[in-house]
Structure formats: structure tokens, C-alpha cells
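J.: sequence plus the predicted model coming up.
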Amino acid sequence: MRIIFMGTPDFAVASLKALLEAGENIVGVITAPDKPAGRGQKINESAVKKFAVEHHLNVLQPEKLKNPEFLEQLKALKADLQVVVAFRMLPEVVWAMPKYGTINLHASLLPQYRGAAPINWAIINGEKESGVTTFFLKHEIDTGDVLLSEKVSITQEMTAGDLHDALMETGAGLLTKTVSAIAKNEYQEKPQATFNEKTLKHAPKIFKEDCKIDWNNSNEQVYNLIRGLSPYPSAYTTFLDKGLKIYIAEQENTKPEITAGEFVSDGKTFLKFATQNGFISVKEIQQEGKKKMLIGDFLRGIRM
């Protein structure tokens, strides 16, 4: 089959790499336009573009997916199938173009956690498992008929970064199996399971207000928020009148004798904040205006 691959971040690179290693015919790669980033406004290329260029693949970077010139370029590639991994919402004129349609790899066990941030929300909500799903695109986002899915366990210590890497590798393998099944016409489409709206969990985009720690919550809720937002965009609080991002922490289930949000520290090795029913001992942090560091190094450099 002639395949067009669409994706942008590192998560998508693993899938593109797996398809190439499986011998699939990638006739084009669609990714985000280059953008200036950082203080020097240096032009930044997507991870997918860098990989595609290194492997001499044909790359297109449309600003708008409905641009007539881009649509003509897409048609000229004569794709049998399009594969989408961590890209952006496609208009029907794009996803309906190939003979076999367009498939997507989503980082959850659909229909649970439809949306932009399934990895983060699965951990924030304290899930014990997640997974990846391949499905055919249709009008409503993340609602198409399921092709294949595979579960991944979530351990108590896993951060969003850890789960991202596990799902990235599992997803690359699942996507390769899906493309092979379509090529052999050995696949079956299954409508997504129907859930009561009360039991359906969503994964909307995460904003800054979602990242602020509420120390009045339970120990487990705060701990899950910290690891569910680590390493990015990271949970934060205020400490000594400055913003403090927390990347790694541990739970202590000792009943606090101080108010939730207050802290205890020896000024050298530990810093822990009281929650509703315990303490969160912070291990790796970043104070506003400083670099990321271990708690001992941080405490040695400040005055309480």
C-alpha cells in the first residue's frame, strides 16, 4: 500500500520508525510547519520532520489543511491509506481521500479518555491501566470504529512521562499490526462501546489552572496530580512567595497536625507539605527563576 503518515512529536516518531522497519511504503509525511521558539526565536522543526528528513522521506508542512495547493499535493501522492499519530484534527476532505480511509493511533483504551491529553488524565485520575487503540477516523473526534487495542499497566510510581514512553512503544507495534491487517484485508471494525455519560471519562487539553495543587485534597489526589503532570506541564504551588514546580514526590500517610498547605522541613534534606490526610514529600522541584534540582540541593541554596 501507498501510505501517508501524519504526526508531529516524539510519540509519533516511534510509529513512523516501526512502519519503515516493517517495510511499509511511506510515500509522504505530513507534519507541523517550522516555528520560531525560545529566546533566540530559533526555527524549530518537529520531531517527525527531523526523522523524516534523515530517512529521505517526502515531507509536506501545510499551514492550513484545506489549502487547495496542499490538497492537490496530497492527491498527487495517490495514497491507499493515511496514518495519523499525534497530529491535529483533519477535515473530511483530507481523511476521506484515500481508498482505505485514515486510521488514528490514540493513547487510551477508547472510548475512555477521548481528547487531547489522555496520558495525563489517566494518571491524574488514579487509573491502574491504560492502553492504545487504533481506529478509523470519522466526523466526531476519537469516536471511529475500533480496529485493535492493547492494554498497558500503570504502576503507583509511574509519571506521565513514563506512561508516555510505554504507550509510545506499545502503540508503534499495534499500529504496524493494524496496517498489516488492512493490507491483507484481515481486520474487523468494532463500534466503540457505549457508556453512560457519568462513567465516560474525558481527556481535555490541560491549562495552567489545572496544574495548581490544592493541598486541601487527599494525599492520593495530590500525588496523582503531581505524577500525572510530570515532566510536563508540571504541577505547581507557591513556596516562599515564589512559584514552585514539583516533578517527583512521595506520599507519607501520617495525619498532619498542621493546616493543609503548610510545610515542614529540616532545611537540609526534606521538604513536605500537609494535605487533607497526610504529607507530600517533594523530591525534585524547580523554583521560579531557577533550574530543576533535587530537594537537598535546593534547600542548601535558600534561606527559610
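T.: Nice, thanks for sending it over. This one's a predicted model, so the numbers in the text were calculated from it and none came from an experiment.
J.: drop to CA atoms for contacts and neighbour counts, all remaining ones
T.: OK.
J.: who's in contact with the spatially closest residue to Asn216 that is not a sequence neighbour?
T.: With C-alpha to C-alpha, 6 or more residues apart in numbering as the criterion, Asn216 has its nearest non-adjacent residue at 5.0 Å, and that residue is Gln276. With contact taken as C-alpha atoms under 8 Å, 6 or more residues apart in numbering, Gln276 is in contact with Trp215, Asn216, Asn217, Ser218, Asn219, Pro256, Ala260.
J.: check contacts around the last one.
T.: Applying C-alpha under 8 Å, 6+ apart to Ala260 gives the contacts Trp215, Asn216, Phe273, Ala274, Thr275, Gln276.
J.: now do the longest helix along the chain: distance to the chain's middle.
T.: Using DSSP state H to define each element, the chain has its longest helix at helix 160-183. Distance of helix 160-183 from its chain centroid, counting by C-alpha atoms, centre = their mean, to the nearest Å, is 13 Å.
J.: tell me which residues in it are buried?
T.: Buried residues in helix 160-183, defined by neighbour count with 16 or more other C-alpha atoms under 10 Å: 160-164, 167-180.
J.: another one to put next to it:
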Amino acid sequence: MKKEDLRIVYMGTPDFAVESLRALVEGGYNVVGVITMPDKPVGRHGSVLQASPVKQYAVSKGLPVLQPVKLKDEAFLSELRALEADLQIVVAFRMLPEVVWNMPRLGTFNLHASLLPQYRGAAPINWAVINGDTETGVTTFFLTHEIDTGKIIRQKHLPIADTDDVGTVHDSLMTMGAGLVLETVDLLLEGKTDAIPQEEFYQDSVELRPAPKIFKETCRIDWHQPLKKIYDFIRGLSPYPAAWTEIISPEGVPTVLKVYQAEKHPATHNLPVGTICTDKKSYVDIAVEGGYLRLLSLQLAGKKRLSITEFLNGFKQIGEYTVK
């Protein structure tokens, strides 16, 4: 079968999923329909509806778009069947019921932003950086009942530099993933559907590191961790959703502070953890186990993100505070 004849239904929502859809469309593959999340209310009163990035791209290319609220809804299932897909591709969408992923004759494969079976879950890029990994990658695998556990089709590896944050790794994986999606479709077109069970990649489940969804409290900095751990934690949450802490005034009043970028400065000191050291002009260092964490980019609650010099221009009293 030629790629122009293979009927593909594509499922995705955020920016990460746009690149793979674009690669399929511009590569001449036959995308017959796009499934994405319903438009999201935005604005102060939620009176404006915003389409997902995937929908915006699909509409710009004249592709049919379905936006089901419930994936088991019979009206949606009828519309999906009518697309007569040979293959479904999922990139950053949501968990599918079997009635959906089992519908096409070639099945449904997912692009996941990790080297499965490591980092199954909602936030694989964040957790790889938070854990200080020096390598990650992308995986295509066939969907099955348990999330992120299906047979692996192909993988590509990506080194993580010590200076990378989630933003840079995300963008690299997004581009790499688009290439892997095309490679996987081409393999299926050639009839090469052999895939490897994930159980062959590990001996014991205790070896597996999860990637659960990240919540606000997950992002709070623990200053009692070693220097490298805190540094990796900050870059593993930057630029979104961002690590945060509370700075405490001499009067005991807490203020939330988000930290987007930092440097690690190994050193020996006898200062209490959380002590803030600054010249009030060019640097702010936090004393931690193993040295100092130098803050480079941050944001006070209700204010805009600033470089450290911009921050100190308006907040020279930071040296009188502590972090918690």
C-alpha cells in the first residue's frame, strides 16, 4: 500500500503534537481526520473559547476535526468509524478506551516522550530532567489496556546536557518524535509490524521510574536536598510549570517566588540551609548542602519574570529574607 492510500486518523492536543501532524501532512500522508480536545474556556470569565494547537493547525489545512467530550459516546464512535481509518496515531492526547484504539485494522500507535518502559505517565520529560538523567528519547508503541505498556515499535535516543531545561528537551523531542512517527508509519506500510514487549527491557518493575502528573505542590523546592538535586529540580520544571519556594521576610511574612533558572556553585560553608547571600546588585545565592545555588531568573507572585539584576533593582532587601 502507498502512503497516499493509507487512511490515518490523528489524535493529539498540545504544541508537542502539532509537529508530528505537520510532518504527516507535509510528507504527503493521507490524514483523513483529527481528534482533539474540546475548545477550552479562557479569559477572566471564561467567555472566550480557545482551540487546541492541534485543532488550529488541522483547520488551517482543511482537515476534518472531531472534538469528543466522551470517547465512548456513540455519536463520536459512529463519526470515527465513518472515517474508515487503517491506522490511528496518538501524540499527547488522552487515555483511549479499547473500542477506540482497537478500531483500525493496523491498530493504534502512540508516540511517548521517553525511552519506555521508563517514565510511563503524564510528565516524562519533566521527570527525566528532575532525576538528572543524561539521556532520554522517544518511543512508538502499540496501545493496549494498561497505559504506556504496549509493545515497542521503535525508539530514538537524545542526550540531555547538564544545562538543558524542560523547554529545550521538549523542543528537541518534539522534532525527533515527528521523524519517528513517519518512520513508524513507513514500517507499517512495509508490513513490518513486529514489536517488542516492554517486559524484555527490564527484569524487575522496581527498576522502572514513573512519570506521574505534576501538581503545584510537586513543584515546591526542598532546600534540604543536595545542591545538584535542587539544580536538576529547577531545570526539570522550567519554563513550565516552574519550581517555587517561599521567601520569608524578617517579620515572618511569606511570599511565593518562582525560580526558572539557576547555577550550581559547589563550596564548603557553615551557613544554615536557606540562608540568602547577595551583593544587592548582581547575584543572589542560596546556601544549601554542598554549596550555593545562584538564582538567575525568577518571578515574585503577581509580577513578571525577571533576570536577577532586574529583580535586585526593585528588591534589594532580599538579603534580609530566608527561604523555606
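T.: Nice, I can see it. Computed from a predicted model, the values in this text were never measured in an experiment.
J.: rewinding a little: ok, the contacts of Gln276 of structure 1 vs Met304 of structure 1, which is closest?
T.: Ala260 (18.8 Å; C-alpha to C-alpha).
J.: need the counterpart of the closest one in structure 2.
T.: Counting by TM-score structural alignment, Ala260 of structure 1 lines up with Val273 in structure 2.
J.: where's the alignment partner in structure 2 of Pro231 of structure 1, which helix or strand?
T.: Under the alignment (TM-score structural alignment), Pro231 of structure 1 maps onto Pro239 of structure 2. In the assignment (DSSP states H and E), Pro239 of structure 2 maps to no helix and no strand.
J.: re the thing from before, what helices and strands are in contact with the longest helix of structure 1?
T.: Under the contact criterion of 3 or more C-alpha pairs under 8 Å, 6 or more residues apart in numbering; DSSP states H and E, helix 160-183 of structure 1 touches helix 10-21, helix 118-124, strand 129-136, strand 146-153.
J.: who are the packing partners of the shortest one?
T.: If I follow you right, that is helix 118-124 of structure 1. Against helix 118-124 of structure 1 (3+ C-alpha pairs under 8 Å, 6+ apart) you get helix 160-183, helix 219-228.
J.: mind putting these in a markdown table, distance to Pro118 of structure 1 included?
T.: Below are those laid out as a markdown table (distance: least, C-alpha to C-alpha, whole Å):
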| stretch | distance to Pro118 of structure 1 |
| --- | --- |
| helix 160-183 | 10 |
| helix 219-228 | 10 |
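J.: out of those helices, nearest to Ser281 of structure 1?
T.: helix 219-228 (9.6 Å).
J.: re earlier: now, which of the contacts of Ala260 of structure 1 lie within strands?
T.: Phe273, Ala274 (DSSP state E).
J.: buried ones in the helix or strand hosting Thr245 of structure 2, by neighbour count?
T.: Under the criterion of DSSP H and E, Thr245 of structure 2 resides in strand 243-248. Within strand 243-248 of structure 2, the residues that count as buried by 16+ other C-alpha under 10 Å are Ala243, Trp244, Thr245, Glu246, Ile247, Ile248.
J.: which one of the residues you listed is nearest Lys61 of structure 2?
T.: Ala243 (37.3 Å).
J.: ok, Val152 of structure 1 touching Leu167?
T.: Yes: judged on C-alpha atoms under 8 Å, Val152 of structure 1 makes contact with Leu167 at a distance of 7.1 Å.
J.: what is in contact with these two at once?
T.: What both Val152 of structure 1 and Leu167 touch, as defined by C-alpha under 8 Å, 6+ apart, is the set Gly131, Val132.
J.: compute the number of surrounding residues for His56 of structure 1.
T.: 8 (other C-alpha atoms under 10 Å).
J.: next one: Gln50 of structure 2
T.: Residues contacting Gln50 of structure 2 under the criterion other C-alpha under 10 Å number 15.
J.: do Glu79 of structure 2 as well
T.: 12.
J.: equivalent analysis for the one 5 residues further on, please.
T.: By other C-alpha under 10 Å, 16 other residues sit near Glu84 of structure 2.
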